[in-house]
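Asker: next comes the sequence, and after it the predicted model I'd like to discuss.
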Amino acid sequence: MIRYIVLLLTILLLSLNLSALICFPVTYPALFGNTTTNSTELKDIRFNFSPIQKTMLFGSTFAGFIIAVIPFCALMQKYKCHRVLTVTSSMSAIILFLTPISISSYFPSYIFLRVLQSAIASKLFIVTGFVVNEWAPKNERGFFVAVLSSIEISALFSMTFSGIISENFGWPSNFYFHGFCVGIVTLLWSIVYRDNVLNHPFLSAREKYMISEGKDMQSSNCEKSPIPYKSIIKTPSVLAIWISALGNFAINHFNFSYSTIYVKNAMNVPLSEAGRIVLIPMTALIIVRFITGKLSDSVKYISELNKIRFFNSLGFFGTAVFLLIIYIFPHGNPDNKFIDIVIFTLACCFCGFASGGTYKSTVLVAGQYSSFVFAVFQMIGGMFIGLPGAVVIPRLAPEDTPKQWSNIFLIYAIILAGSNAIFLLFARASPEDWSIPMNNTKEMKEKTNDL
């Protein structure tokens, strides 16, 4: 099935684009050390970054990630997903190849490249909206959303290979390896993907019909209709989706930025073992997302709206419960190491159920404009969770003690519970009026309306 090949290549490409961004943090331990002379081989150079330089290095990640979201959405509306993703992913590969010489020769040049790299990675959720709207059959939208939201694959990839490559071949080789992988997958994706399935040379007539059934393919991906910004931002169901971004990004931010630090310091685990432990909840999270996507599509005796409410509550409230357990019984006791790992894994992976809630609701409610809703979703998460978290969390846990981290988990639990409560009140599973193409009939909405 060509659509599954497209789905696989798309999540690989999106994950590798994010891996290109997190490649530096996971390579950072190999970079740190005494500064060497210019005569030293590139792989032997080490750096002593000042506090200001460290802030610039890690802060630049969020700068591009937030600033470029809306412009990328506009670019994709005008030039379509295939052209924009092919060009930007190629740029991402080039940046990775330039990184070793850039960071070792002129620090400001690498900051510029890092902002550009984070801007390129900001298209993750936007692409999800485009691909689901164009390539997912109506009865597989939940599965497509679940797969395309599994960006933790990027962390699994980088954490698995970065240490091995840096240790055996030197830290520059890790950037070259990531650049090579991005380049190869970009080439494969550009060959297979098309912006309109009706124009795809490899698709059978049966699969074209399966994908396009019940859709207005002429209006897919907003080819003709301008985005109704005013109507979107005044829609309660969309506002609820955007508020739920706070809960989604709270856990994602922890998983990507602080999970290894927490396991190592708060749970008293050696660094090498901490890296392996962190892979467990991330792998479990991806598996939960895939299962949720399949269940969300296959269960027919529950209305679409109730499925969305159930999965989002299971993801948000479930995660909040396990975080509260950690708050009440902080980790760090060597005798309870196994139990601590189990609870930590459950707390991280339960949020995977939300792929059948918030993410799927976005596609059902916004339809052809889901890419814009996803773009704002991502921007809100970065602005109100990513940037503040980068500043606040080090202050709340300066020594990374179990007690300090338990207080942070309490804040996470409150954010998750509060954002889910609002989502439950205003969630919808049917297209809003502004999302239905003008040449579609009213029966389309009536068929999918669960209220």
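Answerer: Nice, thanks for sending it over.
Asker: all contacts plus neighbour counts: C-alpha atoms, from now on.
Answerer: Noted.
Asker: contacts for stretch 177-191?
Answerer: For stretch 177-191, the surrounding residues in contact (Cα atoms under 8 Å, 6 or more residues apart in numbering) are 6, 9-10, 12-13, 16-17, 19-20, 23, 82, 86, 89-90, 92-97.
Asker: if we use 7 Å, what do you get?
Answerer: By Cα atoms under 7 Å, 6 or more residues apart in numbering, the surrounding residues in contact with stretch 177-191 are 9-10, 13, 16-17, 20, 82, 86, 89-90, 93-94, 96-97.
Asker: check it against this one:
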Amino acid sequence: MNLSIAIPAMVNNTALLSSPNASTERPPTDSQDNWKETLKEFKAVAPMYDWSPEIQGIILSSLNYGSFLAPIPSGYVAGIFGAKYLVGAGMFISSVLTLFIPLATDAGVTLLIVLRIVQGVAQVMVTTSQYSIWVKWAPPLERSQLVTIAMSGSVVGSFVILLIGGLLCQTIGWPYVFYIFGGVGCACSFLWFPLVYDDPVNHPFISTGERDYIVCSLAQQDCSADWSLPVMAMIKSLPLWGILVSYFSEFWLFHILMAYIPTYINTVLQANLRDSGILSALPFVVGSICIILGGLLADFLLSRKILRLITIRKLFTAVGVIFSSLLCVSLPWVSSSHITTMAFLVLSSAFSSLCEAGSLVNILDIAPRYVGFLRGLSQVFSLISGAISPTVTGIFLSQDSEFGWRNVFLLSAAINVSGLVFYLIFGQAEVQDWAKEQTFTQF
């Protein structure tokens, strides 16, 4: 999100075309009469670059170029050797590379793209491997809330960047977006290594009561991992395919909103850049809160034996998909009302966040032994969805400016509901037979 919010300040749209990485400086405006106009635009107190739209698209997309190769190996290695160092290393590498983005930008577009590719791989190491920690730390009755609290961090991060990043670009310059948030990431990495442990048994600060509670609650669950994987059994597993299809369909709409909410608010609602950033942040902060509340509610229903686990997973997924799809499909018909449009965007984010306590956490239920590998596999499906959906959205918008958004949301709803139907038919919450026993099928 750093580069997404900074790139409008990095690009000189008015300069004559020169070399792809040529930098310019915008002359300062000291006139009191132009003060209000200056506040409405990003101040360039740092170099600006004459990047064409095609180059900008490549730079923004480069984060995912190597990501397709990383999830499965990261999850598999984390399951074998432990996730602590893999997650910590990924966080540290990504944060350090963030600090060097301004220097890489000055050196050339090619170096910036290479840096972003490596950064994308490092970030996948973090998001994939952390599931291998939760499978050893999260008691079954508290699993939904713990995982959703952790996963809400990505939504909170998006909210903070959108809220603060534009202001930083406007006041002290776009390089400080990377310096400040890269420094925050490095600080988090330094805290991670001494405070986080792969399992409660080896944690030096945990109380005896808490350690015994976690160990006993997981005693009936086989979480051990080895080099063997039941590959053929996984391929034939319809419950697993139900989860993978859910990842693809649910992240289709998610990636569109991540990429296009600022654009939608700026073009449809005619908001300026500063207000667009603030309004774009609202769905993310509400979504992060609802992710946590959804996890708490799911665990409450399970602990009180109000609903069965599979019923909870399917109910939360159905509510999240159906209501978020309906709200998004309705957006083109309420675009004349700014308040209604923002309310629909916020509510859509709130409902879709319930899927985090539904199908998106279901892997922990059906195959805890292979959760690292399967988390990586599911992330491949979400990354594929994220690579396709913004491109399709751009095609729709370029072909039909009047009905483009309507077609985008209708297609998203169709894909989302199709994935939901598949999951409702084949989804399960019991540990699968192929995840209970040691096998000799080598991967």
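Answerer: Thanks, I have the structure now. Predicted, not measured: the structure shown is a model, and the values here were computed from it.
Asker: report the TM-score for the pair.
Answerer: Remark: TM-score between the superposed chains equals 0.87 [TM-score structural alignment, normalised by the length of the second structure]; 410 aligned residues with a Cα RMSD of 2.3 Å.
Asker: return a PyMOL selection command for the buried portion of the contacts of stretch 177-191 of the first structure.
Answerer: Isolation of the buried members of the contacts of stretch 177-191 of the first structure (16 or more other Cα atoms under 10 Å) is achieved in PyMOL through the command below:
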select buried, resi 9+10+13+16+17+20+82+86+89+90+93+94+96+97
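Asker: using a markdown table, lay out the contacts of stretch 177-191 of the first structure together with secondary structure and distance to Ile287 of the first structure.
Answerer: Shown next, in a markdown table, are the contacts of stretch 177-191 of the first structure (DSSP: H, G, I helix; E, B strand; the rest coil; distance: Cα to Cα, whole Å):
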| residue | secondary structure | distance to Ile287 of the first structure |
| --- | --- | --- |
| Leu9 | helix | 18 |
| Thr10 | helix | 18 |
| Leu13 | helix | 19 |
| Leu16 | helix | 19 |
| Asn17 | helix | 21 |
| Ala20 | helix | 23 |
| His82 | helix | 28 |
| Thr86 | helix | 28 |
| Ser89 | helix | 26 |
| Ser90 | helix | 29 |
| Ala93 | helix | 28 |
| Ile94 | helix | 32 |
| Leu96 | helix | 29 |
| Phe97 | helix | 32 |
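Asker: between the contacts of stretch 177-191 of the first structure, which is nearest Asn48 of the first structure?
Answerer: Sorting those by how near they are to Asn48 of the first structure, with Cα to Cα, puts Leu96 at the top with 21.2 Å.
Asker: residues in contact with Gln130 of the second structure?
Answerer: Neighbour list for Gln130 of the second structure: 83, 87 [criterion: Cα under 7 Å, 6+ apart].
Asker: now it: how far from Arg313 of the second structure?
Answerer: Counting by Cα to Cα, to the nearest Å, the gap from Gln130 of the second structure to Arg313 of the second structure is 21 Å.
Asker: please, which helix or strand holds the closest residue to Met342 of the second structure other than its chain neighbours?
Answerer: Spatially, and ignoring its direct neighbours in sequence, Met342 of the second structure is nearest to Leu279 (7.7 Å; Cα to Cα, 6 or more residues apart in numbering). In this assignment (DSSP states H and E), Leu279 of the second structure forms part of helix 273-303.
Asker: how far is that helix from where the chain is centred?
Answerer: Relative to its parent chain, helix 273-303 of the second structure has a centroid offset of 13 Å by Cα atoms, centre = their mean, to the nearest Å.
Asker: now do stretch 104-112 of the first structure
Answerer: Counting by Cα atoms, centre = their mean, stretch 104-112 of the first structure comes out at 27 Å from the chain centroid.
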